[in-house]
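Novice: Predicted coordinates and the sequence they were generated for:
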Amino acid sequence: MAKTKKVRYQLRFFGRVQGVGFRYTANSIAYSLGITGWVMNDWDGSVLMEAQGTETSIERLINQLHNGVYIEIDRIEKTPLSVDTEERSFKVKSW
């Protein structure tokens, strides 16, 4: 698989990920890496994200989130999705 090919994943982050600036940190990192998609808190205390970009950019997003000051990621569930060719930005969503 080429590293420049676009991919999309649903990512669910578990750990200390709510109330620590996770979504806004993710938004900032995604913007800097050219990743599109969205992020939102989920009812169970996890954070749900759909991220679209190259494999490399998504790996960088995850690595940079691990380095967040107050963020503590215990586990990530990663599910491949179909690429959304119309999506142009990354946003923070609420319920």
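Specialist: Thanks, I have it.
Novice: only C-alpha atoms for contact and neighbour calcs from this point on.
Specialist: Fine.
Novice: can you map out the helices along the protein?
Specialist: Assigned by DSSP state H, the helices in the chain fall at 22-33, 55-66.
Novice: right, and Glu87 touches Thr36 too?
Specialist: Yes - under the criterion of Cα atoms under 8 Å, Glu87 makes contact with Thr36 at 6.6 Å.
Novice: higher neighbour count, those two?
Specialist: Thr36 (19 against 11; other Cα atoms under 10 Å).
Novice: before we go on, here's another structure to hold up against the first:
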Amino acid sequence: MTKNIIIRVYGRVQGVGFRYYTREMAIKSGITGYVSNEADGSVYIEAEGAQEQLDVFIRLCKEGPARAIVTDFRKFEGTLMNYSSFRIK
């Protein structure tokens, strides 16, 4: 069963390649959706996939790329949007 989750990542997550890392990890994990930078300095992610895929993706997003420092990670259930790919906004 496909699920939609919304993730907000806080810390040093902009200007460190976090969106590109997220897209790469989404493709490797079979996740669809998108990632974007927010005005408050956080990163916003909408992700869709099977629970097992999402579990792997969430773990990878909590780590982030080498230069990132994640200080807060929030996950919420979202509404299924049936994305066909994963993109950077």
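Specialist: Received it, and whenever you're ready, just let me know what you need. In this text the structure is predicted, and so the values were computed from the model without any measurement.
Novice: which one of the helices of structure 1 lies closest to Lys78 of structure 1?
Specialist: Closest to Lys78 of structure 1 of the helices of structure 1, according to Cα to Cα: helix 55-66, at 10.9 Å.
Novice: just checking, which of the helices of structure 1 sits deepest inside the structure?
Specialist: Among the helices of structure 1, the stretch with the highest mean neighbour count (mean count of other Cα atoms under 10 Å) is helix 22-33, at a mean of 19.
Novice: quick one: that one to chain centroid distance?
Specialist: Centroid displacement of helix 22-33 of structure 1 relative to its chain, using Cα atoms, centre = their mean, to the nearest Å, is 8 Å.
Novice: Please apply the same query to stretch 78-89 of structure 2.
Specialist: The answer for stretch 78-89 of structure 2 is 11 Å, by Cα atoms, centre = their mean.
Novice: Can you point out the buried residues in that stretch?
Specialist: For stretch 78-89 of structure 2, the buried set under the neighbour-count rule, 16 or more other Cα atoms under 10 Å, comprises 83, 86-87.
Novice: Also stretch 60-78 of structure 2?
Specialist: 60-62, 64-65, 68-70.
Novice: Would you map the strands across structure 1?
Specialist: Remark: strands assigned in structure 1 by DSSP state E are 6-16, 36-41, 47-54, 72-81, 90-92.
Novice: between those strands, which one is nearest to Ala26 of structure 1?
Specialist: strand 36-41 (7.5 Å).
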